[in-house]
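> with the sequence up front, the predicted model follows.
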Amino acid sequence: MLHKLNLEHILFLDIETVPEYKDFDSLSDELKYLWADKTKYQRKEDFTPEEFYERAGIWAEFGKIVCISVGFFSFKGEERSFRTKSFFGEEKEVLIEFKNLIESHFNTPYHLLCAHNGKEFDFPYIARRMIIHGISLPQKLNLFGKKPWEIPHLDTLDLWKFGDYKHFTSLKLLTHILGIPSPKDDIDGSQVREVYYEEQDIDRIIIYCEKDTVAVAQILLRLRQEELLSDDEVISV
């Protein structure tokens, strides 16, 4: 089935998230209580709610998206390219720009969204943040009432599981074992909060996010047993 997919019909993506507020003290008293309640099972006795807050970016209710990077294949005769683009800035504008891209260029029934662990993280996170900001969901993210085979999402983690639902493989591990250049050569997800709030270096986050997007495309190529992208085939626009 993977070989039957038209690569030009797939929008690859990755998101980077951080806590919505810089630190725990910036939360209202009600949000502090709700955060403590939400994370009590994850924290157990090991962390206080304040100490655990640096991880808030992984929950859509307490985090926000600071970058969405997308990529898509383009073929002209025998020439292949993979074009990447990033949306960053105020979260609501990021989400609106991403929605506009989907609705204008990837809105037909045969178009697909693809991410690593996208079904568990990227896709629902984007949808939840859109709802929080009062943005209507594009059809590619509106899953209400759809049967599993009608959902227009590809997940490279899901593909790698081969039906083993208890198995998790990180993007870093999967790229390594498949012989794909690692996208984690500068920072990793645990450092994005610090780079965003302390270093205020959004450019570094964008580069990291785009590398992850390229890595997702490379994984799909390997699963299709096709030649990996070379550096000169990847174009940032």
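Yep, that arrived. Numbering: from 1, shown residues only.
> from here on, contacts and neighbour counts on C-alpha atoms
Fine.
> number of nearby residues for Tyr197?
15 (other CA atoms under 10 Å).
> next one: it from Cys67, what distance?
Computed as CA to CA, to the nearest Å, the Tyr197 to Cys67 distance reads 14 Å.
> in this structure, which spans are strands?
Assigned by DSSP state E, the strands in the chain fall at 10-19, 63-76, 79-88, 112-115, 153-155, 234-236.
> of those strands, which is nearest Tyr53?
strand 10-19 (7.5 Å; CA to CA).
> helices or strands up against the closest one?
The contact analysis (3 or more CA pairs under 8 Å, 6 or more residues apart in numbering; DSSP states H and E) places strand 10-19 against strand 63-76, strand 112-115, helix 192-197, helix 202-223.
> tell me which of those sits nearest to Lys99.
Lys99 lies closest to strand 63-76 among the helices and strands packed on strand 10-19, at 11.0 Å (CA to CA).
> compute the inter-axis angle for the closest one and strand 79-88.
160 degrees (axes from the mean of the first three to the mean of the last three CA atoms, to 10 degrees).
> pull out the buried positions in strand 63-76.
Gly63, Lys64, Ile65, Val66, Cys67, Ile68, Ser69, Val70, Gly71, Phe72, Phe73 (16 or more other CA atoms under 10 Å).
> list the contacts of Ser69.
Contacts for Ser69 (CA atoms under 8 Å, 6 or more residues apart in numbering) come out as Leu13, Asp14, Ile15, Thr84, Lys85, Ser86, Phe87, Ile206, Cys209, Glu210, Thr213.
> below is an additional structure, to be compared with the one above:
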Amino acid sequence: MKQLVFDIETSGVSFDSLDHETQEYLLKRADTPEKITKVKEELNLYPLTGEVVAIGVLDVSTQRGSVYYQAPGRTIAPFEEGPTKYFAGSEAECLQRFWADCMDADRIITFNGRAFDCPWLLLRSLVHGVTATRNLMPPRYTTNFHVDLADQLAFYGAVRHYALAFWCKTLGIPSSKGDIAGKDVPQCYNAGEYERIARYCMADVRATRELFLKWNETIGQL
């Protein structure tokens, strides 16, 4: 069985680069300076005001992975670090590589993928005219194809959702936290730290794999 873990990193567009009509639309409900600032700071959270800057994919069994990431303005040759390959390209090229990986997957594993990663990947593919090869959003209450660990560990909202880093800390799983966090990605991206983002993305993917194995070996078969 081919099981793939994946994770994405995103960055928002510059608010000032948006046309006046779009700015007005986004600020329609922002009636205080604080809310206006919040809108501008959270453009990376939404697929119509941001873009996917890194996609990490890992085979659960072989532990071989790939990261597809953007590096605008630079030409970076593909390189390898251990069992991970890194490929720089445009957002559309990253998406195409991701869908090629997913084509023959029997199962996908994410952390909060249903609420974030999967809609982003599908909608950014729509924007670029890239054809999706799999439905990443099957019926929620089944793990036959998509295991969203955030959903599973919260029992579909019966208990509180905890962040991946908190689960890793609790269960003794090495994680990427301490280097950068998701909220730092836009700043790193604007600073041209593309490889740093790519490595951070893969660290989260590997942490998600370890969390999946612990879940699967203990309560995931119930």
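Sure, I can see it. Because the structure is a prediction, the values reported are computed rather than measured.
> ok, the counterpart of Ile108 of the second structure in the first structure to Gly163 of the first structure distance?
When the first structure is aligned by TM-score structural alignment, Ile108 of the second structure is paired with Leu113. From Leu113 of the first structure across to Gly163 of the first structure, the span is 20 Å (CA to CA).
> so the two - more neighbours on which side?
For Leu113 of the first structure versus Gly163, neighbours defined as other CA under 10 Å are more numerous around Leu113 (21 against 9).
> isn't the more buried one up against Thr156?
No - applying CA atoms under 8 Å as the test, Leu113 of the first structure and Thr156 come out as separate, 10.9 Å apart.
> neighbours of the equivalent of Gly172 of the second structure over in the first structure, how many?
Aligned by TM-score structural alignment, Gly172 of the second structure pairs with Gly179 of the first structure. Number of residues near Gly179 of the first structure (other CA under 10 Å) recorded here: 12.
> cool, Gly157 of the second structure as well?
Around Gly157 of the second structure there are 11 residues (other CA under 10 Å).
> what would the helices and strands packed on strand 10-19 of the first structure look like in a markdown table with distance to Asp122 of the first structure?
Listed next are these as a markdown table, based on distance: least, CA to CA, whole Å:
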| stretch | distance to Asp122 of the first structure |
| --- | --- |
| strand 63-76 | 10 |
| strand 112-115 | 7 |
| helix 192-197 | 16 |
| helix 202-223 | 12 |
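> show me the one of these that comes nearest Pro19 of the first structure.
strand 63-76 (4.1 Å).
> angle of that closest one against strand 10-19?
Here strand 63-76 of the first structure runs at an angle of 160 degrees relative to strand 10-19 (the same axes, to 10 degrees).
> strand 63-76 of the first structure to helix 202-223, inter-axis angle?
Using the same axes, to 10 degrees: strand 63-76 of the first structure against helix 202-223 is 50 degrees.
> so what's the gap between strand 63-76 of the first structure and the chain middle?
In terms of CA atoms, centre = their mean, to the nearest Å, the centre of strand 63-76 of the first structure is set 8 Å apart from its chain centre.
> can you list contacts of stretch 48-60 of the first structure?
The contact list for stretch 48-60 of the first structure (CA under 8 Å, 6+ apart) reads 17-20, 23-25, 32, 35-36, 39, 43, 62-64, 125, 128-129, 190, 193.
> could you do stretch 23-32 of the second structure as well?
The contact list for stretch 23-32 of the second structure (CA under 8 Å, 6+ apart) reads Phe15, Ile36, Val39.
> so what's the residue count around the second one?
As a burial measure, the neighbour count of Ile36 of the second structure was computed by other CA under 10 Å and equals 15.
> likewise for the first one?
Using other CA under 10 Å, Phe15 of the second structure has 16 neighbouring residues.
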